[in-house]
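S.K.: With the sequence up front, the predicted model follows.
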Amino acid sequence: MKYILSIILFCSIQVSAQIKINGKVTDSNKKAVQYANIFIVGTYDGGTTDTLGNFSFMTYEVGNQLLKITAIGRESKSIPHDLSHNKPLQIQLQEQAKQLDEVVIQAGLLQAGDKVKNTVMTPLDIVTTAGSMGNIFGALATLPGAQVAGENGRLMVHGGSAAETQTYINGIRVPQPYTSSPNDVPVRGRFSPFLFKGVNFSTGGYSAEYGNALSSVLILNTANQIEPNKTEISISTVGAGLSNTQDWKTKSLTFNTSYTNLKPYSKIITPNIDWTKPYENASGELIYRQKLKTGFISTYAAFNFEDMGLYQKNSNYTHPIAIKKKAYNSYFNTDYQQNLGGRWDMQSGIGMGYLNEKLQANSMGMPHQEIAIHVKEKFTKSWNNRIKSIFGIDYFYTDFTQDFTSPSTRKEVSSASSIAALYTETTYAMNNYLIAKLGIRATSSTAEPFLLEPRFSLGYLINPYNQLSFTYGDFHQQGSQEILIYDQQIKWQQAHHYILNYYYEKKGRTLRLEAYRKTYDHLIKYDTPRINSSSIFTNTGTGYAQGMDLFFRDNRSIKNLQYWISYAYTDSKRNETDAPFSVTPSYVFKHTLSVVAKYWINALHSQVSLTNNYLSGRSYHDPNLPSYTQRKTDAYNTLSANWSYLISQQKIIHISVNNLLGSSPIYGYQYADHPNQQGIYNRIAITPSAKRFVFVGFFWTLSSNKKENQLDNL
């Protein structure tokens, strides 16, 4: 009986020692948070909030304890609490921030990828767009803010020249992204489109990770995955190609080779080029991928040989000039990515490019060589779901040599430059609706010992489908090799970007509106009509570019039809090169409009694609008239079409026609350096190298799963 009384007494003491913990959980707007869990860390004591956010539970614990509060969609919270203070708790939980990788600030950015949420194009779109002919730069020309001049095929962005855009593969710079060609004949991208699973195309305000580009960067990314065994064969009206991939579970090796010769094609469809040796190209690519336990290695090597000869008209000569051109280009890129633990990641990479181009014009020779190296080291740290930082260092080395030869003389000029850069950038999600990115890049070179470039972006998510964003940045770029061979101390040019963007994406429809202002300082000027050894260079040039872009895409309204409409308005004036005052550059189109439509015809196992491009006239200088840059070319319109027919899942016939209606645009005029006997400057119109281009190809894929095809290579 005595023991029973003792137990009853002990239990009564314990019951009387229980402590009640109660309070309320709300959000930042003081609204109740339902079904939140509150418990004492290290115990089973806890409770759950009701519909009013109130909670209450009992505990035998005493003294200072750690309370943890969790709720779905909220940031968890831990607070110290002295149980001797028996007052109701007022606890506030913040909304859980989205993963930073899921949020993209849209200002100044166009994305293409299968796994990226906010994309305006997929990789399949890039290579199946009519008129692109499988050329990445040609497809990008249908996006807002991008322009490609018909006479050279190079990418220009927001009123900037083609030299103001840099190209990167896996974060490593590509020194020579274009093929070689004679003057006023369009070039193409050097790299096969199927290599890239993601594309980030900047229209300005790009990340502090990249530099030495006044207007834009084009970032091409390969997939970090092992490719399956397959063989791909292509035969077309301009050449043939063969590709093979071997897969060993954790590693794969792909070899791709192609050969192009326009001689047979030129006999069927006569171009506006007087070939003495039609264009010939032989290229090879090697891609090695290996998956490691906590990392990935990707290595890419490419070789390209080009040979051509033609007679080219020149306004300074009575008879056409005999042009011969050979180019040898090789490029190597290796990228190593490693997870270091503790939410740290590392990327190490190196890229090396070599170009040897031999140009002969009548008896004059103008060969040049370029060796370019880029070494990159980058670290990424995810501090938590809200904050992510990158830290990196870049080193660039370029050696360029230009020869001038004639039967009696030879002159060699060269330049060598070393550039080092440090950068850091942090992205911070202040809450689920507001995200900021702050970066800075410091660059040092011989001509500019210290350049500092701040970058800032802010994105506001109105709701899951709408975003407003703003970007500002300072950007610098050194002079072209054509200038550096005469003056290696010329200062870097500068641009300031201001971009305001609205982005909407919901249920297969995308709307993108962007307004921008870009101001230029320290642009390079010279006192001769053409750059030569007697030219005097200064950094007294200024300028601006401003305008707006519109992009609308619809994949849903009509079954099997996807289309997009892209419009850009560009207003630009620059005082640069030998211009006496600020003028609209000759490479700027004030208005561009692209309409792209793709329709899948199920009964015919076919995809039909149409692209219509409208481009307004461009300014040009007529020396026969007073003043400067007084005239404009006529606007023009081109329509292109593709048809892809699937004979079977792995066999495709592809037909593509550029400039289907045979329009005859004039891109500009080439004027003689001196007037003729009548005092008139002779001129030659710059027109397309062919009225239309027709491509017919057969593509066959051999793979074990019988599902792979080359539809995304077309």
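M.R.: Arrived safely, thanks for sending. Bear in mind that the values here come from a model prediction, so they are computed numbers and not experimental data.
S.K.: Going by C-alpha atoms from here, please, whenever you check contacts or count neighbours.
M.R.: Noted.
S.K.: Tell me the secondary structure at residue 194.
M.R.: Judged by DSSP: H, G, I helix; E, B strand; the rest coil, the three-state class of residue 194 is helix.
S.K.: Distance check, it against residue 712.
M.R.: For residue 194, the distance to residue 712 (CA to CA, to the nearest Å) stands at 7 Å.
S.K.: same question, residue 363
M.R.: 45 Å.
S.K.: Between those two, which has more neighbouring residues?
M.R.: Between residue 363 and residue 712, residue 712 has the larger neighbour count (other CA atoms under 10 Å), namely 15 against 11.
S.K.: Where does the residue lying closest to that one once chain neighbours are set aside sit, in terms of helix or strand?
M.R.: Among residues not flanking residue 712 along the chain, residue 124 sits closest, at 4.9 Å (CA to CA, 6 or more residues apart in numbering). According to DSSP states H and E, residue 124 maps onto helix 123-128.
S.K.: Was I right to think residue 90 contacts residue 27?
M.R.: No: taking CA atoms under 8 Å as the definition, residue 90 is not a contact partner of residue 27, at 10.6 Å.
S.K.: For burial, what's the neighbour tally of residue 420?
M.R.: Neighbours of residue 420 under the rule other CA under 10 Å: 17.
S.K.: can you pull the contacts of it?
M.R.: Residue 420 sits next to 393-396, 443-445 when contact means CA atoms under 8 Å, 6 or more residues apart in numbering.
S.K.: Equivalent analysis for residue 446, please.
M.R.: Neighbouring residues of residue 446 by CA under 8 Å, 6+ apart: 417-419, 489.
S.K.: Residue 697 sits in which helix or strand?
M.R.: In the assignment (DSSP H and E), residue 697 maps to strand 693-703.
S.K.: any idea how far residue 225 lies from residue 253?
M.R.: For residue 225, the distance to residue 253 - CA to CA - is 12 Å.
S.K.: what's near enough to touch the residue lying closest to residue 457 once chain neighbours are set aside?
M.R.: The spatial neighbour of residue 457 that comes closest, neighbours along the chain excluded (CA to CA, 6+ apart), is residue 471 at 4.2 Å. By CA under 8 Å, 6+ apart, the residues touching residue 471 are 107-108, 205, 455-458, 497-500.
S.K.: ok, now how distant is residue 471 from residue 642?
M.R.: According to CA to CA, residue 471 and residue 642 sit 37 Å apart.
S.K.: Could you do residue 260 as well?
M.R.: For residue 260, the distance to residue 642 - CA to CA - is 20 Å.
S.K.: Got another one to weigh against that:
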Amino acid sequence: MKNYLLILLLFAAAPTLAQTKISGIVTDQKGGVLPGANITLKGTYDGTSSDTQGNFAFETDETGSQVISIQALGFKTQEINIICSGNPVTLKVTLPESINLLTAVTITAGAMEASDEKKSVVLKPLDIVTTSGAMGDITAALLTLPGTSTVGNDGRLFVRGGDASETSIFIDGLQVGNAFGSTASNVPTRTRFSPNLFKGSFFSTGGYSAEYGQALSSALALNTLDLPLRNQGDISIMSLGGGYTQTLVGKNNALTASGNYYNLAPYQSLVKQNFDWEKSPSSWDSEISLRQKWGNAAKGKSGFIKAYFHTEGNGMAIWQKSPGNDLPGNDGRGDRIELHNRYSYGNVSFRHSANKGWFFYGGAAFSHNRDKYNINREPIRQINQIAHSKIAAVKDFTPQFSLKNGLEWYIKSYSEALISQNLKRKYTDHQLNHFVEATYYFSNRLIMVGGLRTGYSSLSKQMWVTPRFSVAYKLENQGQFSFAAGKFKQLPEEKLRVLQTNLKNGEATHYILNYFIVNNNRTFRAESFYKTYDNLVTYQGLPTAPANITQNGAGYARGFDFFYRDKTTIKGTDFWITYSFVDSKRRFANYETKVQPSFAPRHNGSVVIKHFIGKLKSQLGSSWSWNSGYTYNNPNLQGEMQSKTKMYSDLSISWSYLPRPNIIIHAACSNVLGRSNVFGYRYATQPDETGFYASLPTGQQAKRFAFIGLFITLSKNKDANQLNNL
């Protein structure tokens, strides 16, 4: 009986003897306490939560080796091995912050993200096609963003004191050669590609990634759509022409094919032109896009491949008066310039998620541009070709650290010929590039990116190394500061390299400080920048016949800009306001001193407003763009670039109406006030008998440009229209 009672007492006492008290405190990496952390003994129901001071305590009947798990929202889970033997266990736990890419800080210095995947969207394709004055042109819409300058007689992208040739354009990571349509001097051009192709863009105003090179000022990376929403046909009937697009969508693939024809002759016969057209511009284009998805994302292996091909042709003939130099037999009309252009661009790109966190992407692209000019009946042919291939690998080695590593190969060729004289000159250049870029998140508030790009040109026999660096810190109020710096190289334009093939890289160094905040559908961005130039090309004589080409040029561009966008304050209204100040001077081309370039007005601004009226099924839009005027060189005065035009101003309006869900009517008019904008003056090459150089102003084609279009979508879904994929 005594033995039986002893056994009962031992069993009753056993839980008390084996019970272990576990206590401690939970803090973050800075020593701050973490209330509400969950502390559990893995595989059991034993555990507790930390109090307001970060302290915790609980008891367990488990014995032997055990694992304590500590979890807190926004922090990485920690697991600690302990021994439960009845003796108290005291812990001091430090939880590192976990990185949440949706809420973590992002680099914004010099970057304008515009894609569905990014939290801080600036411009979507839908914004581009509905911005008044842009007329559906990607570049024209981007000119309403900070850091850009409107150069009305050109139409390309001019960024922060840089020439348009200093901006490179990429589609799905692959460079596009001759992305703007060929045109005559002082006749503005536009991008060759429709914004309907793209799901978003990355527009850099400087300090961009080591992945992009051969651009002193800017990179514009456009990303095409993956899979469209549905099968549909889109008909476009416009005042300038028309077209048709057919989209076929499968479960994991899609095909889109389109064709368009444009002719400005009917329009220009109705609207008085300031240009003397012999043959109004006309063009056609066709393109096809294939997309294929593969793999199983759930198993960590998936990918996407895209193939895209675009071809087009255009032509025009124009007479341009030459100040003080009328040729005999031309009735005072000046120089006759006839142009026929053929252009093709194609690329194949892929992206693939592989095992162990590896991600691969790349592809190959080819651009071919042929211009046939007849200048005063003298035939000239120019051919420009670019082949580009790329492969890159990305891996997140830890939640904080990722590395991108890539190789690129370019083949660039250019030729020009005087057909009647049987004269030809050309070159071919092979360029090999390597880029590596590391990203490290110190926390959700602090990120640093460092990159290095190297390159080699077989033609110039030059190797280069360009480091890039950026860092960003997020504040308590969701705003953040970013800083970026880096070196950038670019070989001179092909028309100079074909004259002197050993020309080396021009150089630029960027420094950018940025503040950025997005809150409640309001975006504010303020940025200051400083950029230096070295090894710019200089020469003597006219740009059409440069002599004594050297690379003694240098300069700088500095300034600041602001951007504010608001979709909340006024109901049904989206508007943004932009202002940029650029102080730029450089010695380049045939200038003997540092001058303010004609393409870099000091003050630039824009206001864009879009208001939707539900009862009228309409969106009304307006945009106002202005700058402080363009510098120009007046040979009748002492010095260089010593004159400036009056302020440039353009007020545009638009109206989009949906009479039915699948029908859109869009009308727009630029420069509705009819302001006579002058972009500069052309002067005679020789003075008259009094020593005076005659001049002619360079102005707009017409005071206003009006557009109207009817867009019809045919599909099983009667509510579908051409805006659905944007």
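M.R.: Received the coordinates, thanks. Quantities reported herein were computed from a predicted structural model and do not represent experimental measurements.
S.K.: Just the closest of the contacts of residue 471 of the first structure to residue 509 of the first structure, please.
M.R.: Checking those against residue 509 of the first structure by CA to CA gives residue 107 as the nearest, at 18.3 Å.
S.K.: who's in contact with that closest one?
M.R.: Listed by CA under 8 Å, 6+ apart, the contact set of residue 107 of the first structure reads 205, 457, 469-471, 499-502, 514.
S.K.: if we can go back for a sec, what are the contacting residues of the strand holding residue 697 of the first structure?
M.R.: 229-238, 650-659, 708-710.
S.K.: How about that strand, which residues are buried there?
M.R.: Residues of strand 693-703 of the first structure classed as buried: 693-694, 696-703 (neighbour count, 16 or more other CA atoms under 10 Å).
S.K.: what do you get for stretch 412-429 of the first structure?
M.R.: For stretch 412-429 of the first structure, the buried set under the neighbour-count rule, 16+ other CA under 10 Å, comprises 414-417, 419-429.
S.K.: Mind checking which of the contacts of residue 420 of the first structure land in strands?
M.R.: Residues of the contacts of residue 420 of the first structure located in strands (DSSP state E): 393-396, 443-445.
S.K.: The helix holding residue 124 of the first structure maps to which residues in the second structure?
M.R.: Residues 125-130 of the second structure are matched to helix 123-128 of the first structure when aligned by TM-score structural alignment.
S.K.: what's the answer for stretch 499-509 of the first structure, then?
M.R.: Under TM-score structural alignment, stretch 499-509 of the first structure corresponds to residues 512-522 of the second structure.
S.K.: Which positions within the matching stretch qualify as buried?
M.R.: Quick answer for stretch 512-522 of the second structure (16+ other CA under 10 Å): 512-518, 522.
S.K.: Now do it: distance to the chain's middle.
M.R.: Remark: stretch 512-522 of the second structure is offset 18 Å from the chain centroid, using CA atoms, centre = their mean, to the nearest Å.
S.K.: which residues sit against it?
M.R.: Stretch 512-522 of the second structure is contacted from outside by 108-110, 120, 206-207, 478-485, 523-530, 564-568, using CA under 8 Å, 6+ apart.
S.K.: ok, the contacts of residue 107 of the first structure vs residue 534 of the first structure, which is closest?
M.R.: Distances from residue 534 of the first structure to the contacts of residue 107 of the first structure, taken by CA to CA, are shortest for residue 205, at 36.4 Å.
S.K.: That closest one falls within a strand, correct?
M.R.: No: per three-state DSSP, residue 205 of the first structure lies outside any strand segment and is coil.
S.K.: Aligned counterpart of it in the second structure, please.
M.R.: By TM-score structural alignment, residue 205 of the first structure lines up with residue 207.
S.K.: Equivalent analysis for residue 524 of the first structure, please.
M.R.: In the second structure, the residue paired with residue 524 of the first structure according to TM-score structural alignment is residue 537.
S.K.: can you check residue 641 of the first structure too?
M.R.: By TM-score structural alignment, residue 641 of the first structure lines up with residue 653 in the second structure.
S.K.: Also residue 244 of the first structure?
M.R.: Residue correspondence to the second structure (TM-score structural alignment): residue 244 of the first structure is matched to residue 246.
S.K.: Now that match: which helix or strand?
M.R.: Using DSSP H and E, the element containing residue 246 of the second structure is strand 241-249.
S.K.: Now do that strand against strand 705-714, angle only.
M.R.: For strand 241-249 of the second structure against strand 705-714, the angle by axes from the mean of the first three to the mean of the last three CA atoms, to 10 degrees is 30 degrees.
S.K.: Mean deviation, strand 241-249 of the second structure versus the first structure?
M.R.: Following superposition, strand 241-249 of the second structure is found to deviate from the first structure by 0.7 Å on average (mean CA distance after the TM-score superposition for the first structure).
S.K.: what about that strand, distance to the chain center?
M.R.: That offset, for strand 241-249 of the second structure, works out to 26 Å (CA atoms, centre = their mean).
S.K.: Could you do stretch 484-503 of the second structure as well?
M.R.: Here stretch 484-503 of the second structure is found 21 Å from its chain centre; the criterion is CA atoms, centre = their mean.
S.K.: how about it, aligned to which bit of the first structure?
M.R.: Per the alignment by TM-score structural alignment, stretch 484-503 of the second structure matches residues 471-490 in the first structure.
S.K.: Next, the distance between the ends of the matching stretch.
M.R.: Stretch 471-490 of the first structure has an end-to-end distance of 29 Å (CA to CA).
S.K.: circling back: anything in contact with each of residue 225 and residue 253 of the first structure?
M.R.: Any residue near both residue 225 of the first structure and residue 253 by CA under 8 Å, 6+ apart counts here, and that gives residue 289.
S.K.: ok so, going back, top of the contacts of residue 471 of the first structure by neighbour count?
M.R.: residue 107 leads the contacts of residue 471 of the first structure on contacts (other CA under 10 Å) with 31 neighbours.
S.K.: one step back: distance to residue 268 of the second structure added to the buried residues of stretch 512-522 of the second structure, as TSV?
M.R.: TSV is the format used below for those (distance: CA to CA, whole Å):
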residue	distance to residue 268 of the second structure
512	44
513	46
514	45
515	46
516	44
517	45
518	44
522	41
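S.K.: Kindly indicate which of these lies nearest residue 542 of the second structure.
M.R.: Set against residue 542 of the second structure, the nearest of those by CA to CA is residue 512 (35.1 Å).
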